[in-house]
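# missing the sequence, but the structure's below:
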């Protein structure tokens, strides 16, 4: 996994956490769920990249 990919995934995860928190504070379930979705997408990308890395070695 390249450093750029790691940074992009970390940013996406942080943005997701921020959206989720904003949704909780404002009572906006849609924003909260969107944040959770962004975090899940980031986790899946990280898992995929880890699998790729495992087969490189």
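Now that the structure is in, tell me what you want to look at. Treat the numbers as computed from the prediction; the structure is a model and nothing was measured. Residues are numbered from 1 along each chain as shown.
# From here on, just use CA atoms for contacts and neighbour counts.
Noted.
# what's near enough to touch residue 18?
By CA atoms under 8 Å, 6 or more residues apart in numbering, the contact list for residue 18 reads residue 35.
# try this one next to it:
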């Protein structure tokens, strides 16, 4: 399960970076903001998984 969540976190971060870059390229501030939000969500998920790993070992 943890591996699945880590993969979701990485996917969200990558998707967010792509959205942010696309928004910046076309001048769409909303798309850029959505990308940053997705990256933050991925960062939070990744931090949660790292915390769980610390307590497992």
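Looks like it arrived, so ask away. Computed from a predicted structure; not experimentally measured.
# TM-score for the pair, please.
Once superposed, the chains reach a TM-score of 0.90 (TM-score structural alignment, normalised by the length of the first structure), with 57 aligned residues with a CA RMSD of 1.2 Å.
# Tell me which residues touch residue 16 of the second structure, please.
Residue 16 of the second structure sits next to 34-39 when contact means CA under 8 Å, 6+ apart.
# These into CSV, with extra columns for secondary structure and neighbour count?
Output for the contacts of residue 16 of the second structure, formatted as CSV (DSSP: H, G, I helix; E, B strand; the rest coil; neighbours: other CA atoms under 10 Å):
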residue, secondary structure, neighbour count
34, helix, 16
35, helix, 25
36, helix, 20
37, helix, 18
38, helix, 21
39, helix, 24
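# Just name the closest of the residues you listed to residue 9 of the second structure, please.
residue 39 (8.7 Å; CA to CA).
# can you pull the contacts of that closest one?
Taking CA under 8 Å, 6+ apart, we find residue 39 of the second structure in contact with 12-17.
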